[in-house]
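**Student:** here is my input, please return the structure:
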Amino acid sequence: MSRSDEAAYTELEPDAWHQNDEGNYSIDCPECGSEATLMNVVKHGRCNGYLSKHSEDVELDTQPMDCTAKLWFELGYVSDPDESMTDDAVGADDGETDSGSDDEGIESGAGVPASDSPAGAEGTVDDDQQ
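**Tutor:** As a prediction, the model looks like this:
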């Protein structure tokens, strides 16, 4: 029996994630409500409340909790090449077409010039520059 046979699942919406001043991401533990940082879930499989009570080598600013939840993240995907990008997609443009872009002339799959390359170099290095 795998750990996921009897597990309860929840889909995490963008507003379920919290970010602290140091840039660490967390969610609320579904069992006890304490903070469950991304890295503690990945490394230890537990929320910060559980770790505060049971793990001496992890320093946390969280009240110790009697939590029995074992946590993990799963990433699921379905390949759907016919699906068009939505406006919510990361990097979605403002509806303009690619016909007027600077990438004209770049063959499909050939890549794009590096953004930090000097003007006129198109991201290439001459043999005598090496």
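**Student:** from here on, contacts and neighbour counts on C-alpha atoms
**Tutor:** Will do.
**Student:** secondary structure element holding Val41?
**Tutor:** helix 38-44 (DSSP states H and E).
**Student:** and the helix or strand that that helix is followed by, what does it pack onto?
**Tutor:** Next along the chain after helix 38-44, taking DSSP H and E as the criterion, comes helix 48-54. On a contact count with 3 or more C-alpha pairs under 8 Å, 6 or more residues apart in numbering; DSSP states H and E, helix 48-54 meets strand 35-37.
**Student:** which elements pack onto the strand it packs on?
**Tutor:** Applying 3+ C-alpha pairs under 8 Å, 6+ apart, one finds that strand 35-37 makes contact with strand 25-28, helix 48-54.
**Student:** of these, flag the one that's most buried.
**Tutor:** helix 48-54 (a mean of 21; mean count of other C-alpha atoms under 10 Å).
**Student:** one more sequence to fold, the one below, so I can look at both together:
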Amino acid sequence: MSRRIAVLLGALVITSSALAQVKDGANKQIEKIRGAWKVEKVLSGKTEVARNPTSGQWIEFRNDGRYVNHTTSIDSGSFRLNENDSRLYLESQLQPDDAKIVEWEIVLTNNSLTMSPVSTGGNKKASKDKMKYVYVRIDKGSATVNN
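**Tutor:** Here you go, the predicted structure:
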């Protein structure tokens, strides 16, 4: 009987430790994305389309769940991150009457963020033509680049 209790307690400790590690990993993803990122290169499939496309292109993810995207025009809104599926959702609020949510597949490391738009509807392009935007970190945390 005491052997069964010891086995059950051991299994409980291992399970709770594994769950804590999963939870810590999920928390780290949202924390890793916070800060400012500059476009380093743009890829079409595996072909590099542009390196350092323009020095003024950046995106910032803030602690309050908002983002600012400075590309050819300035966009801002709220963002959500699904860590389990590596999906980022940007809800543009540039035009309040025409708010849209854009879904991105992301690969996130300490100093690199790769974003690929997720096709919706029936017009899915071949994966070799899929655009990828590679960003490098320029600022950690929630300090703003331009206010």
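**Student:** need the TM-score from the superposition.
**Tutor:** Laid over one another, the chains give 0.31 as their TM-score (TM-score structural alignment, normalised by the length of the first structure), with 65 aligned residues with a C-alpha RMSD of 4.5 Å.
**Student:** tabulate the helices and strands packed on strand 35-37 of the first structure (CSV), appending distance to Ala36 of the first structure.
**Tutor:** Formatted as CSV, those follow (distance: least, C-alpha to C-alpha, whole Å):
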stretch, distance to Ala36 of the first structure
strand 25-28, 5
helix 48-54, 5
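**Student:** for Asp39 of the second structure, helix, strand, or coil?
**Tutor:** In this structure residue 39 of the second structure is Val, not Asp. strand (DSSP: H, G, I helix; E, B strand; the rest coil).
**Student:** sorry, back to before: which helices and strands sit right next to the helix holding Val41 of the first structure?
**Tutor:** The helices and strands touching helix 38-44 of the first structure, judged by 3+ C-alpha pairs under 8 Å, 6+ apart, are strand 25-28.
**Student:** again, only this time at 10 Å
**Tutor:** strand 25-28, helix 48-54 (3 or more C-alpha pairs under 10 Å, 6 or more residues apart in numbering; DSSP states H and E).
**Student:** need the helices for the second structure, in chain order.
**Tutor:** Using DSSP state H, the helices found in the second structure span residues 2-33.
**Student:** what's the closest non-adjacent residue to Leu81 of the second structure?
**Tutor:** Leu88 (4.6 Å; C-alpha to C-alpha, 6 or more residues apart in numbering).
**Student:** and what of Ile106 of the second structure?
**Tutor:** Nearest to Ile106 of the second structure is Met115, by C-alpha to C-alpha, 6+ apart, at 4.7 Å.
**Student:** gap between the one you found and Ala36 of the second structure?
**Tutor:** 14 Å (C-alpha to C-alpha, to the nearest Å).
**Student:** for Leu88 of the second structure, see how far away Phe61 of the second structure is.
**Tutor:** 11 Å.
**Student:** neighbour count: the two, which is higher?
**Tutor:** Neighbours were counted for Phe61 of the second structure and for Leu88 using other C-alpha atoms under 10 Å; Phe61 has more, 27 against 22.
**Student:** my guess is the more buried one contacts Trp37. True?
**Tutor:** Yes - taking C-alpha atoms under 10 Å as the definition, Phe61 of the second structure is a contact partner of Trp37 at 8.5 Å.
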